[in-house]
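**Student:** here is my input; please provide its structure:
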Amino acid sequence: MPRRSLLPLLLLTLAMPSVHAASPEIETGWILSKLARPAPMRTQFVELHGSRLLKAPLRIEGEYARPNDDTLVREVRLPYAETSTIRAGSVTIKRGTSSHTYSLDRAPQLAGLQSSFGALLSGDRTQLERAFRIDSSGSREQWTLQLTPKDKRTATYVRTIALYGRGAELRCIETTPAKGDLQRTLLAGAAQSASGVADAASLTTLCHGAATR
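**Tutor:** The predicted model follows:
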């Protein structure tokens, strides 16, 4: 089961904008209040998978959707077509006419992450802090929220998850696995700005909150 490719699916609905008041200071509670998102919602994404074997990161484009509180969908459109759906404790992956369903019991670290990010989406800081150490930095105009797993089993797969945003918009997620290369997912405005951008440094700048042009 492709665990790494499913991780962004657990984060998929954090990127829709809402109205906020500007302030030079940042608080973890303020960020979490802006990341809470009711269903239904959807947002486009650009995933970048680094690899020492590739000259440039593997680029995957598509859309994330959350049709209801219990369903998460990741639809890949380029460079291939694939739809992954997490619902009722299982994930279904569909490519063309082929479809396979797996129980999240086969990947307990994903089940734990699903529960934790459910807390993130609902704004439940107490539950989130049971699973992660949370650190925030920056300002309300440009902030970073870093999640470090407390559970040893989860830490076996994921070292840190860094969320980058501007105001109430989550623009990028960087996942650092315990083994392997960093995975970067640009969302919302950052994904739109990434259209036609191939340079790795420019994409990193977009992820971290600055404009490339």
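
**Student:** please make it C-alpha for all contacts and neighbour counts, starting now.
**Tutor:** Will do.

**Student:** buried ones in stretch 144-154?
**Tutor:** 144-149, 154 (16 or more other C-alpha atoms under 10 Å).

**Student:** what does that stretch contact?
**Tutor:** Stretch 144-154 has contacts (C-alpha atoms under 8 Å, 6 or more residues apart in numbering) with 28, 31, 109, 112-113, 130-138, 155, 158-165.

**Student:** do that again at 6 Å, thanks
**Tutor:** Contact partners of stretch 144-154, identified using C-alpha atoms under 6 Å, 6 or more residues apart in numbering, comprise 109, 131-137, 155, 160-164.

**Student:** same question for stretch 175-184.
**Tutor:** 47-51, 156-161, 173-174.

**Student:** 7 Å - rerun?
**Tutor:** Contact with stretch 175-184 is made by 47-51, 155-162, 173-174, as judged by C-alpha atoms under 7 Å, 6 or more residues apart in numbering.

**Student:** list the buried residues for it?
**Tutor:** Buried-residue list, stretch 175-184, by 16+ other C-alpha under 10 Å: 175-177, 182-184.

**Student:** which of those residues sit farthest apart?
**Tutor:** Using C-alpha to C-alpha, those span at most 11.2 Å, a distance reached by Pro177 and Arg184.

**Student:** re the thing from before, among the buried residues of stretch 175-184, name the ones in strands.
**Tutor:** 175-177, 183-184 (DSSP state E).

**Student:** how about this one, so we can line them up?
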Amino acid sequence: MLPYLANAADIDAAALIGGLKRELPARTAYTEVRFSHMYDHALIARGELEYLGPGQLGKRVDSPYQETTTIVDGEVTLQRGKRKPRQISLERVPELEGFLRGFSALLGGDVAAVQRDFELTSSGDTSQWRLRLAPRDPRLKKRIDAIEVDGSADSARCFSILDADDDASIMLVEGLATATLPEPLTRRKVESACRGGVAAQ
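**Tutor:** Model (predicted):
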């Protein structure tokens, strides 16, 4: 048992973040489930995330389409299929910027960066913990309510981006990346899986 997760009362968010640090390059398969008021059903994408260091992230979508997003030095390069790559400034995509900040700081074990960019709260114990990162940047706060990370011991299970308009994108990683999604596919059931519930019904 990790000493800083002995019980809910003793949980130490800073030590927990230190335990999430990964050697570079850090890669994980993922399944992303997007819940939006614009659609009458959840959108599902599967692929791989690659963290290459501070400010550098790769996201590959393998299904239901092929797409690669690369972030380096504040620039986003988007390549879908065989189309010509598109480049845009990261500042134009606040949801992606917020995720990059949080994801990079967590996988880098950079407590100072997390606390600089987010209001950090934590809860749980060794079998199930949660970090909640609420952005400090007023511009990001208009689009993102919080990033929540659910996990166990020193491994994350889910990264959730909670939009200010109550939409949500839930990314299941590590062991949950290939799990069977619950049916019917509701936000509540996916969140339950992230928190240690049964993934398939």
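
**Student:** TM between them?
**Tutor:** Superposed pair, TM-score by TM-score structural alignment, normalised by the length of structure 2: 0.83. Supporting alignment: 194 aligned residues with a C-alpha RMSD of 2.5 Å.

**Student:** nearest to Ala200 of structure 1 among the ones in strands among the buried residues of stretch 175-184 of structure 1?
**Tutor:** Ranked by distance to Ala200 of structure 1 (C-alpha to C-alpha), these are led by Arg184 at 10.9 Å.

**Student:** what's the counterpart of that closest one in structure 2?
**Tutor:** When structure 2 is aligned by TM-score structural alignment, Arg184 of structure 1 is paired with Ile170.

**Student:** quick one: the helices in structure 2?
**Tutor:** Ranges of helices within structure 2 are 13-19, 94-107, 111-117, 138-141, 187-194, based on DSSP state H.

**Student:** ranking those by burial, who's on top?
**Tutor:** Compared across the helices of structure 2, helix 94-107 shows the largest average neighbour count, a mean of 20 (mean count of other C-alpha atoms under 10 Å).

**Student:** packing partners for that one?
**Tutor:** Under the contact criterion of 3 or more C-alpha pairs under 7 Å, 6 or more residues apart in numbering; DSSP states H and E, helix 94-107 of structure 2 touches helix 111-117.

**Student:** mean per-residue distance, the helix it packs on versus structure 1.
**Tutor:** Using mean C-alpha distance after the TM-score superposition for structure 1, helix 111-117 of structure 2 ends up 1.8 Å from its aligned counterpart in structure 1, as a mean over the superposed pairs.

**Student:** residue range for that helix in structure 1?
**Tutor:** Counting by TM-score structural alignment, helix 111-117 of structure 2 corresponds to 125-131 in structure 1.

**Student:** roughly how far is that stretch from the heart of the chain?
**Tutor:** In this view, stretch 125-131 of structure 1 has its centroid 17 Å away from the chain centroid, taken as C-alpha atoms, centre = their mean, to the nearest Å.

**Student:** ok now do the residue nearest the centre of structure 2, which residues does it touch?
**Tutor:** Nearest to the mean C-alpha position of structure 2, by C-alpha atoms, centre = their mean, lies Phe159 at 2.8 Å. Residues near Phe159 of structure 2 by C-alpha under 7 Å, 6+ apart: 147-150, 170-172.

**Student:** Ser103 of structure 1 versus the aligned residue in structure 1 for it, what's the distance?
**Tutor:** Correspondence of Phe159 of structure 2 to structure 1, assessed by TM-score structural alignment: Ile173. Distance of Ile173 of structure 1 to Ser103 of structure 1, computed by C-alpha to C-alpha, to the nearest Å: 25 Å.

**Student:** what is the burial count for the counterpart of Tyr157 of structure 1 in structure 2?
**Tutor:** Residue-level alignment of Tyr157 of structure 1 against structure 2, with TM-score structural alignment as criterion, gives Arg143. A count of nearby residues for Arg143 of structure 2, using other C-alpha atoms under 10 Å, gives 18.

**Student:** which residue is the nearest non-sequential neighbour of Arg143 of structure 2?
**Tutor:** Spatial nearest neighbour of Arg143 of structure 2, excluding adjacent residues (C-alpha to C-alpha, 6 or more residues apart in numbering): Ala164 at 5.1 Å.

**Student:** same check, this time on Pro79 of structure 1
**Tutor:** Excluding its sequence neighbours, the residue lying closest to Pro79 of structure 1 (C-alpha to C-alpha, 6+ apart) is Ile60, at 6.2 Å.

**Student:** the one you found and Leu78 touch, don't they?
**Tutor:** Yes. Counting by C-alpha atoms under 7 Å, Leu78 is a contact partner of Ile60 of structure 1 at 5.7 Å.

**Student:** neighbour count winner among these two?
**Tutor:** Of the pair Ile60 of structure 1 and Leu78, Ile60 is the one with more neighbours under other C-alpha under 10 Å, namely 17 against 12.

**Student:** thinking again about what came up before, and the residue nearest to Pro79 of structure 1? What does it align with in structure 2?
**Tutor:** So Ile60 of structure 1 corresponds to Ala45, using TM-score structural alignment.

**Student:** now do the strands in structure 1.
**Tutor:** In structure 1, the strands defined using DSSP E lie at 41-49, 58-68, 71-78, 82-87, 90-95, 98-103, 132-138, 143-149, 158-166, 169-177, 183-187.

**Student:** would you reformat those strands as TSV and include distance to Asp124 of structure 1?
**Tutor:** Formatted as TSV, the strands of structure 1 follow (distance: least, C-alpha to C-alpha, whole Å):
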stretch	distance to Asp124 of structure 1
strand 41-49	19
strand 58-68	18
strand 71-78	18
strand 82-87	20
strand 90-95	23
strand 98-103	25
strand 132-138	12
strand 143-149	14
strand 158-166	17
strand 169-177	17
strand 183-187	22
